[in-house]
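In: just a sequence and a predicted model for now, questions to come.
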Amino acid sequence: MANRLVFATNNQHKTSEVRELLKPNYEVLNLTDIGCEYDIPETGETFAENAALKSAYVVENYHIDCFADDSGLEVEALNNEPGIYSARYSGKRGDAENLHFLLQKMGGMTNRRARFKTVISLIKDGQNYFFEGVIEGTLRTEPTGEKGFGYDPIFEPNGYNITFAEMEMGEKNQISHRALAMQKLITFLQQSV
């Protein structure tokens, strides 16, 4: 019988991807599948703390092992802002507003180094494990590309001359911060069956 595991997300696309990678050993459910409609507050001060808050909430209230992720953009010249506030950097939850706000804040700055970071918290059999993925890059001064979301139109990963928003989804999914963290999680789960 497959082990049950909750991915603390409502995103069906992300759930399907992980479900495919972990079958037949794991049955992956998401928040919708377990009937969780509560918007779990992210009150931590780090990606790891926020991810752990989400996975702990599910384990405590639904008694099923769970993993959750938290991600964001860290800009070197802005002391790693927006960081955990990436999704609401401008004060609103809107990709266009946040991107515009960040570009305004960076103004004439020449240091454009940035990184995307994801931290996954997995609570399995009462133990909390963490998996991190980071991709380094630089920020463009103007958005380019139609694919992706968030800050993807201005983030150019090191070694590429296109932004995340110009990449095919398959290519981005092989190198992204989330993909790197998820690969570590999947390897760990496959080895601990």
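Out: The structure has been received and is ready for your questions. Numbering: from 1, shown residues only.

In: could you use CA atoms for every contact and neighbour count after this?
Out: Will do.

In: what are the boundaries of the strands in this structure?
Out: Assigned by DSSP state E, the chain shows strands spanning 3-7, 26-30, 66-75, 81-82, 113-124, 127-139, 155-157.

In: Throw the ones you listed into CSV and include mean neighbour count, thanks.
Out: As requested, the strands of the chain are arranged in CSV below (neighbours: other C-alpha atoms under 10 Å):
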stretch, mean neighbour count
strand 3-7, 19
strand 26-30, 20
strand 66-75, 24
strand 81-82, 18
strand 113-124, 23
strand 127-139, 18
strand 155-157, 25
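
In: which one of the ones you listed lies nearest to E17?
Out: Across the strands of the chain, E17 has its closest neighbour in strand 26-30 (10.0 Å, C-alpha to C-alpha).

In: quick check: nearest residue in space to the residue most central in space within the chain, chain neighbours excluded?
Out: Nearest to the mean C-alpha position of the chain, by C-alpha atoms, centre = their mean, lies S71 at 3.7 Å. Nearest non-adjacent residue to S71, counting by C-alpha to C-alpha, 6 or more residues apart in numbering: T118, 4.2 Å away.

In: which residues touch the residue nearest to the centre of the chain?
Out: Neighbouring residues of S71 by C-alpha atoms under 8 Å, 6 or more residues apart in numbering: F47, G83, I84, F116, K117, T118, V119, R178.

In: nearest to S192, of these?
Out: For these, the nearest to S192 is V119 (19.7 Å; C-alpha to C-alpha).

In: do you know how far that closest one is from K54?
Out: The gap separating V119 from K54 is 12 Å, by C-alpha to C-alpha, to the nearest Å.

In: structure two is appended below for comparative analysis:
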Amino acid sequence: MTRLVLATHNAHKVVELRRILGNRLEGIELVGYDGPEPVEDGTTFAENALIKARAAFAHTGVPSLADDSGISVAALGGAPGIHSARFAGTRDDADNRRLVLERLDGVAERDAEFVCAAAFVAEGFEHVELGRWPGVVGAEERGSGGFGYDPLFVPADGDGRSAAELGADEKDAISHRTRAFTALLDAVGDRLR
């Protein structure tokens, strides 16, 4: 069986990626990454995803997948963007959401998008794909599912529920992560075997 490293220490992402990728990777064992976290000093989601995938490949010698993702809010000039996980300076999801709501207080235009860069690195080969999920930032947190900014994000292609109010299968069908990793697997599928 072929092995593929999921280059993340985020347990939520591991569960979600295994769910999203599982049926597309028959005969491939997805393994977690226990190596050191690299310094994410890229200026884009794509650069940071590649940094993580390269680090996992260098550490394990096993072809590696990684993602970098976050929310980009138009009224905040694209912030939190690549700083989504540490926007409030605490790395706490609730603090990050609270700061976004504070910054959007009184703002009518609340367009936002989740962005995911999915990267694959193997010997002599690298590839990145982007997935975008447009929507708006709601006026308050709703729902208990998902993680990160899900309780604030209301997808444009939904029925008015927040991402945290969607079931896992519903979210997986339309999310930025699904879009990015589906495109990535379509592009590099033959190299996974």
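Out: The structure has been received and is ready for your questions. Since this is a predicted model, take the numbers as computed values, not measurements.

In: ok, back up a step: return the residue of the second structure aligned against the residue nearest to S71 of the first structure.
Out: Aligned counterpart of T118 of the first structure in the second structure: C116 (TM-score structural alignment).

In: surely that match touches R132?
Out: Yes - applying C-alpha atoms under 8 Å, one finds C116 of the second structure in contact with R132, separated by 6.5 Å.

In: please enumerate the shared neighbours of those two.
Out: What both C116 of the second structure and R132 touch, as defined by C-alpha under 8 Å, 6+ apart, is the set H176, A180.

In: contacts only, for V58 of the first structure.
Out: Contacts of V58 of the first structure by C-alpha under 8 Å, 6+ apart are V6, A8, I64, D65, C66.

In: tally of neighbours for the counterpart of the third one in the second structure?
Out: This points to I64 of the first structure. Matched to the second structure by TM-score structural alignment, I64 of the first structure sits across from V62. Neighbour count for V62 of the second structure, taken as other C-alpha atoms under 10 Å: 17.

In: residues in contact with V62 of the second structure?
Out: Taking C-alpha under 8 Å, 6+ apart, we find V62 of the second structure in contact with R3, L4, V5, A56, A122.

In: and the gap between the residue lying farthest from the centre of the second structure and G131 of the second structure?
Out: In the second structure, G106 marks the outermost C-alpha relative to the chain mean, sitting 28.3 Å out by C-alpha atoms, centre = their mean. Counting by C-alpha to C-alpha, the separation of G106 of the second structure from G131 of the second structure is 29 Å.

In: residues in contact with D92 of the second structure?
Out: Contact analysis of D92 of the second structure by C-alpha under 8 Å, 6+ apart lists A85, R86.

In: residue in the first structure paired with it?
Out: Aligned partner of D92 of the second structure by TM-score structural alignment: G94.

In: now swap in R24 of the second structure and tell me
Out: Under TM-score structural alignment, R24 of the second structure pairs with L21 in the first structure.

In: kindly report the same for D157 of the second structure.
Out: Under TM-score structural alignment, D157 of the second structure pairs with G159 in the first structure.

In: tally of neighbours for its match?
Out: By other C-alpha under 10 Å, 8 other residues sit near G159 of the first structure.

In: show me the contacts for it.
Out: Per C-alpha under 8 Å, 6+ apart, neighbours of G159 of the first structure: none.

In: in the first structure, which spans are helices?
Out: 12-22, 47-62, 95-106, 169-175, 177-191 (DSSP state H).

In: OK, contacts around N173 of the first structure?
Out: With contact set as C-alpha under 8 Å, 6+ apart, N173 of the first structure has these partners: A179.

In: centre of the chain versus stretch 94-113 of the first structure, how much separation?
Out: Counting by C-alpha atoms, centre = their mean, to the nearest Å, stretch 94-113 of the first structure is centred 20 Å from the centre of its parent chain.
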